[in-house]
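> Quick one, fold the following:
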Amino acid sequence: MRTLDFSPLYRSAIGFDRMASLLDNLSRNEQSQPSYPPYNIELTGEDKYRITMAVAGFDRSELTLEVNQNTLTVSGSKNDDEQERQYLHQGIAARTFERRFQLADHVEVKSASCENGLLHIDLVREIPERLKPRTIEIGTDTRAETRAVEDKSHAA
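Now for the predicted structure:
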């Protein structure tokens, strides 16, 4: 596996020290995850995303979505079929799965729906007001003004 040298980044950027471990975890997770079920990730608007997973054969009650510390976990487990079936060909994979998605800071799951064998998960990045860019007004040094007033009162 290739390793990346992040030392130039550390010289000029503050607070990105967890980026190396995040990238390492992502590459490790991607290699260990199976390709089932297939999925799409699309950008549906500014700061809006949608994950669509092909979950044919799964009922809503057999699917679970969980968000924990910026990780979205989608899992499906088939209920045991009471009726034993004899297949001549079984091309629909109805097996248990678990897929994890790493979410960026401030990305939240807004809704999920299941229709026509597709699970749709809508996400939105909502940056809090305190983290949005703002303009800081440059004022005068109030300490200097206070000292000037105090000096005038002592002189009188």
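
> only C-alpha atoms for contact and neighbour calcs from this point on.
OK.

> ok, the residue positioned nearest the centre of the chain - contacts?
Per Cα atoms, centre = their mean, the C-alpha nearest to the average position across the chain is that of Leu103, at 1.0 Å. Contacts for Leu103 (Cα atoms under 8 Å, 6 or more residues apart in numbering) come out as 70-72.

> To check against the first, give me the structure of this:
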Amino acid sequence: MRTDFDFTPYRRSTVGFDHLFDLLEKGQRSETSDGYPAFDIVRDADDRFRITLAVPGFKAEDIEIVAQQNQLTVSGKPDEEDATRVYLHRGIGRRAFERRFQLADYIEVGSASFADGLLAIELNRVVPEAMKPRKIEIGGSPDNPRRIEAPRDKALEDA
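From the prediction side, this is the model:
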């Protein structure tokens, strides 16, 4: 039994998170609920990820990968030569598919490779220099160095 989560109370009490709630609600109403094709998402390092899709029976030419804004779309359409074959049993799913992945900000699609029925897509987090933390030097002239001193106790000076 699957119940959808209601984000309405959170939408009323937050500002600027509409995009996040839209993504969560869209994930609940997933377009590909049958889970085809199967996939893994692996974190290779802090800023590197890999999506691997199991696409047996497909050729590299049958698959299209499109990265646009914060979305990665992988689609596959088997070639037409398969229609001439007569199958006694067909256990390997080889139907057209479209799988979408929402990418976080600054995630860029690197490269893709295809071997042994597995499609691997490399993703990298590339944070712009302007967004990275930077150390700020404290300025001051040599004549007037910045020094913090405790207030002097007049009673100690007179003694």
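
> can you map out the helices along structure 2?
Assigned helices in structure 2, in chain order: 8-13, 18-28, 154-158 (criterion: DSSP state H).

> What are the buried residues along the longest one?
Just to be clear, that refers to helix 18-28 of structure 2. The neighbour-count check on helix 18-28 of structure 2 (16 or more other Cα atoms under 10 Å) flags Phe21 as buried.

> same check, this time on the last one
Under the neighbour-count criterion of 16+ other Cα under 10 Å, helix 154-158 of structure 2 has nothing buried.

> I'd like to know which elements that helix is packed against.
If contacts are counted by 3 or more Cα pairs under 8 Å, 6 or more residues apart in numbering; DSSP states H and E, helix 154-158 of structure 2 sits against no helix or strand.

> from the chain's centre, how far out does that helix sit?
In terms of Cα atoms, centre = their mean, to the nearest Å, the centre of helix 154-158 of structure 2 is found 65 Å from the chain centre.

> Buried subset of the contacts of Leu103 of structure 1, written for ChimeraX?
Selecting only the buried entries of the contacts of Leu103 of structure 1 in ChimeraX, with 16+ other Cα under 10 Å as the criterion:
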select :72
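
> Closest to Arg11 of structure 1 out of the contacts of Leu103 of structure 1?
Arg11 of structure 1 lies nearest to Asn70 out of these, by Cα to Cα, at 26.7 Å.

> Give me the distance between the residue nearest to the closest one when sequence neighbours are not counted and Val109 of structure 1.
Nearest residue to Asn70 of structure 1, sequence neighbours excluded (Cα to Cα, 6 or more residues apart in numbering): Leu103, at 4.8 Å. Applying Cα to Cα, to the nearest Å, the value for Leu103 of structure 1 to Val109 of structure 1 is 9 Å.
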